[in-house]
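S.K.: Build me a model from this:
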Amino acid sequence: MIEPEDAWRRRWLLVLAGGIVMGAALGVRNVQGLFLMPVTLDHGWSREVFGFALALQNLLWGVSQPFTGMVADRFGSARVIAAGAVLYAAGLAVMAYSATAGFYTLGTGLLVGVALSGCAFGAVYGALSRLFPADRRSWALGVAGTIGGLGQFCMVPLAQDMLTGLGWRNATVVFALVMLSTAPLAAFLRDRPVAVPKAKTDGVPDRAAQTIAAAVREALTHRGYWLLNAGFFACGFQLAFIASHMPAYLLDHGLTARHASTALAIIALANTAGTFLCGYAGGFLRRKYLLSAIYFVRAAAMLMFVVLPLTPVSLYVFSFVMGLIWLGTVPLTNGIVSQVFGVKYITTLFGFVFLGHQLGSFFGVWLGGVVYDATHSYDMLWYGAAALGVVAGVLHLPIDDARVAQRARPLVQAA
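M.R.: Below is the predicted model of the structure:
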């Protein structure tokens, strides 16, 4: 755990390492929507085939996140992050050289999906949550997310230029090398599992002595934990649908690939500020109310985007608004989990919440392809994503965000 007297250089080294790893992992994932048209045209596949591969990636990312979190909580995050980066590179290599839909799905769906659970924000935020004390935790998560957002921003023009100059296969190989180069940064994120004490105080079981099974059972019986899961489902649905299908949606409505890449770049750039601001605001405002506000704003933005005439200006305004609240939900949701349940098993408990997010991502990507192939329109998905945003905003309002130990103490004292 970092002590207040530690040098600022040490603190910045930690958030820089975490931010760069996240930026690379999420940046490569964020630009995969730009690959939809060249990949499907090259192979002669339908959009549903491409969409299913990305949907499977999101699903397996979510399914594997709790188990990856258990490994990180037990043995430390550094090994998990390094292994995730290497597996990510392997998955991208399989994607680049695949000749069939099955092998492409193996690379982008299975390998990259599992890899993301090891080197994206679940593992990185878990490590930073343990490495920083509570009074600096929101700052650390916000700054790391901001650095990660800058990485995502840089990936967009890089991807567009490589698609134009190198083709999608060579561009994928370059991204594989980028992910491989981030693996050594995991060494800076060596967190330590919280030590188990030998005693109890005031008759209240010390939470640091809690087993991982007990922590999971406690969370699964907490109503607010399930509300976080449900709300995060909507988040995953919205972001995965937009990132994967908006480029094709824009091309269908007469805009160009350059407009699509510019929109993704604006989202990524605005996200750098938005993630920091959300993380910072979570340090002094109720996180559940911030999350509700984010989901309500998203719903309004999506409805206006599909109702108003589509122009480059309306596209860029929509992208900027969405970018400001793109990944701001992650440090806030992570913050609520650590606030309520502590940080000993934060990676595991956030992993189960993130499973809800990735279930939403699966349906957002997959249904995007299915609905388009059936109706030749994405309108139903836009309205559905907006409706989910309203539901998520309402669900966060009644969450009980008081620390579990603080609720238990009065009961023990009364007894």
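S.K.: CA only for contacts and neighbour counts going forward, please
M.R.: Noted.
S.K.: now the residue most central in space within the chain, nearest residue through space, not along the chain?
M.R.: Nearest to the geometric centre of the chain sits Phe121, at 5.9 Å (Cα atoms, centre = their mean). Closest residue to Phe121 apart from its sequence neighbours, by Cα to Cα, 6 or more residues apart in numbering: Met22 at 6.1 Å.
S.K.: can you check Ala89 too?
M.R.: Using Cα to Cα, 6+ apart, the nearest residue to Ala89 is Ala176, at 4.2 Å.
S.K.: How many residues are close by that neighbour?
M.R.: Each residue near Ala176 was counted by other Cα atoms under 10 Å, and the total is 24.
S.K.: Ok, Val321 next?
M.R.: The number of residues near Val321, taken as other Cα under 10 Å, comes to 19.
S.K.: give the contact list for it.
M.R.: Val321 makes contact with Ile267, Ala270, Ala301, according to Cα atoms under 8 Å, 6 or more residues apart in numbering.
S.K.: Also Gln339?
M.R.: Asp401, Ala402, Arg403.
S.K.: Buried subset of the residues you listed as a PyMOL selection?
M.R.: The buried residues among the contacts of Gln339 can be selected in PyMOL (16 or more other Cα atoms under 10 Å) with this line:
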select buried, resi 401
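S.K.: Second input sequence below; structure requested for side-by-side comparison:
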Amino acid sequence: MTDASRRPAAPGQPSLLRHPFLRHPWTIAGASTLALTAGGLPLLSLTFGVFLKSITEDTGWTRADASLAMSLMLYLTAVISPVSGMVIDRFGVRGPLVASLLLTAAAIAGLALAHSLAAFCALFAFIGLVNWGQQPVAYLKVVVGWFDRSRGLALGVVNSGLGIGATYMPAVAALLLAEFGWRGAYVGLAALLLCVTLPGALFVIREKEAPVPLPATVQRAGEGEASLRAALATPAFWILVASAFVLAVAVNGTMPHLVSLFTDRGMSMGEAVGLMGLAGAFGVVGRLGAGFIADRVFAPFIALGVFLLAACAMGVLWLNSPLLPPALAVIALGLSLGAEVDLMGYMASRYFPKALFARIYGFIFGALICGSGVGVYAMGRTYDALKTYGPCIAVFLGLVFLTGFLSLRLGPYVYPPARHGPADAGKEPQAASAA
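M.R.: Predicted structure coming up:
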């Protein structure tokens, strides 16, 4: 019997909650995955379109007026992401995560009482300021601490929660809308957020107390002493931020316009929506696949492949040739969309110390959100001016093709995975039981 097994349970904490299963690294990763299916961007971004028509018909606001609320939330989320990373690195994950979940749920439920556009926009803006604790930054911080040699796969599993949420959240929103109207539906989404995410945040998701030791040949200065200013001055930081921004401009900017683009070209609404579902499914494949491969192949090479895949998708959409089925573009977009968040998190963990991970990834995630907003706006403005998306897609093609080669300038990992000793699956449960 180990010392950890003889240790009494913490006061007020049932011994059941200290069961080894709940403290296993893959259980923690699974709880993080589940939380991301109902939290973060899928909960509001992917349900807003379902509610939009009902909101405008009920209130008399224009679609542009109502959409302003979503834009405010996205941009404030982007601005606050680096700050959230600093808070998480300073105070840990659990406290900020639980506080963020409670405040976000309260604000979402409060949308049911918003009878003016100003109140509606103010609540969405408030959500943008407080929902950072349930974005990938917090969960990936936990995973990076628990996993080393299988870190890429673990990050892919957790990030797949975003793709899974994208597949079921719009359907849940539609059911709530039909049953309770848009105001009651937002109350339902708030309840769903708490039911799915809060138990894991309270009882399962935790950081590893003892860091995974690095081989002597790659020991660096203590992670707690690492300088954020020095990290922000490295080429690796700016390459990751620029790559995240450009890929989000192209891929995330194109995705919301795909249904309109396909129906403009004569496709039925049902076919276009079906292709969007295909993109969501391949987004999950992209996240899992990129993470699995990153544990075996140098990640910048994979990043280059993702950018070239996105360029191919843009080429298919731009050419609009009968020899190139639209499904090819949708599959390529889904794969690249799925891989981007996973790879960016993995590379951040290999080029920067774990003590700075949340702060570094906060900047990267902010770039992803900003890029998404810029891309969506650019596509809309191009269509309004020219009645076609073609020129914007052509620009996106060139951007992702050229930017992809930046990843080759990252150089060797600064914090490579351990090459000796037991695999993660063997040593991490042991550490968990002693935590």
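S.K.: what sits against the residue nearest to Phe121 of the first structure?
M.R.: Contacts of Met22 of the first structure by Cα under 8 Å, 6+ apart are Cys119, Ala120, Phe121, Val124, Gly145, Gly148, Gly151.
S.K.: Excluding residues flanking it in the chain, which one is nearest the second one?
M.R.: Counting by Cα to Cα, 6+ apart, the nearest residue to Ala120 of the first structure once its immediate chain neighbours are dropped is Met22, at 5.0 Å.
S.K.: Please pull up the equivalent of that neighbour in the second structure.
M.R.: In the second structure, the residue paired with Met22 of the first structure is Leu36, using TM-score structural alignment.
S.K.: does its match sit in a helix, a strand or a coil?
M.R.: helix (DSSP: H, G, I helix; E, B strand; the rest coil).
S.K.: which of the contacts of Met22 of the first structure line up with contacts in the second structure?
M.R.: Compared against the second structure with both residues aligned by TM-score structural alignment, their matches' Cα atoms under 8 Å, the contacts of Met22 of the first structure retain Cys119, Ala120, Phe121, Gly145, Gly148, Gly151.
S.K.: Neighbour-wise, which one of the contacts of Val321 of the first structure leads?
M.R.: Most crowded among the contacts of Val321 of the first structure, counting by other Cα under 10 Å, is Ile267 at 28 neighbours.
S.K.: what's the counterpart of that one in the second structure in contact with, if anything?
M.R.: Structural alignment (TM-score structural alignment) places Ile267 of the first structure against Ala279 in the second structure. Residues in contact with Ala279 of the second structure (Cα under 8 Å, 6+ apart) are Val330, Ile331, Leu333, Gly334, Leu335.
S.K.: now with 10 Å?
M.R.: 163, 166-167, 255, 273, 285, 327, 329-338 (Cα atoms under 10 Å, 6 or more residues apart in numbering).
S.K.: For the closest residue in space to it that isn't next to it in sequence, pull up the helix or strand it's in.
M.R.: Take Ala279 of the second structure and drop its neighbours on the chain: the residue closest to it by Cα to Cα, 6+ apart is Gly334, 4.3 Å away. If you go by DSSP states H and E, Gly334 of the second structure is part of helix 326-351.
S.K.: leaving aside the residues next to it on the chain, what's closest to the aligned residue in the second structure for Leu54 of the first structure?
M.R.: Under the alignment (TM-score structural alignment), Leu54 of the first structure pairs with Met70 in the second structure. Distances taken as Cα to Cα, 6+ apart place Phe124 nearest to Met70 of the second structure, at 6.6 Å, with adjacent residues excluded.
S.K.: right, and that neighbour touches Phe48 too?
M.R.: No. Assessed by Cα atoms under 10 Å, Phe124 of the second structure is found out of contact with Phe48, at 11.2 Å.
S.K.: any common contacting residues for those two?
M.R.: Met70.
S.K.: the more surrounded of these two?
M.R.: Using other Cα under 10 Å as the criterion, Phe124 of the second structure and Phe48 rank with Phe124 on top: 24 against 18.
S.K.: That one sits in which helix or strand?
M.R.: helix 117-130.
S.K.: And for Leu60 of the first structure?
M.R.: Assigned by DSSP H and E, Leu60 of the first structure falls in helix 47-75.
S.K.: if I line the two up, what does Ser77 of the first structure land on in the second structure?
M.R.: Per TM-score structural alignment, Ser77 of the first structure is aligned with Val93.
S.K.: should've said Leu150 of the first structure
M.R.: By TM-score structural alignment, Leu150 of the first structure lines up with Ile164.
S.K.: cool, and Gly118 of the first structure?
M.R.: For Gly118 of the first structure, the residue aligned by TM-score structural alignment is Gly133.
S.K.: you'd agree its match is up against Thr104?
M.R.: Yes. Using Cα under 10 Å, Gly133 of the second structure is in contact with Thr104, at 9.4 Å.
S.K.: Spit out the residues that contact these two alike.
M.R.: Gly39, Gly40, Val98.
S.K.: Out of those, give me the one that has the most neighbours.
M.R.: Greatest neighbour count in these, by other Cα under 10 Å, goes to Gly39: 29 neighbours.
S.K.: For that residue, give me its contacts.
M.R.: Gly39 of the second structure sits in contact with 33, 101, 104-105, 131, 133-136, 161-162, 165, 189-190, 192-194, 196-197, where contact means Cα under 10 Å, 6+ apart.
S.K.: mind listing the helices for the stretch 301-415 of the first structure?
M.R.: 312-324, 329-341, 346-375, 379-396, 404-414 (DSSP state H, counting those that start in this stretch).
S.K.: so which of the ones you listed gets nearest Val49 of the first structure?
M.R.: helix 346-375 (7.8 Å; Cα to Cα).
S.K.: Mean per-residue distance, the closest one versus the second structure.
M.R.: With the two structures superposed, helix 346-375 of the first structure lies on average 2.4 Å from its match in the second structure, counting by mean Cα distance after the TM-score superposition for the first structure.
S.K.: next one: stretch 145-156 of the first structure
M.R.: Mean deviation for stretch 145-156 of the first structure: 2.7 Å (mean Cα distance after the TM-score superposition for the first structure).
S.K.: Filter the contacts of Gly39 of the second structure down to just the ones in helices.
M.R.: 33, 101, 104-105, 136, 161-162, 165, 189-190, 192-194, 196-197 (DSSP state H).
S.K.: Narrow the contacts of Met22 of the first structure to just the buried residues.
M.R.: Counted by 16+ other Cα under 10 Å, those give Cys119, Ala120, Phe121, Val124, Gly145, Gly148, Gly151 as buried.
S.K.: Thanks a lot, see you next time.
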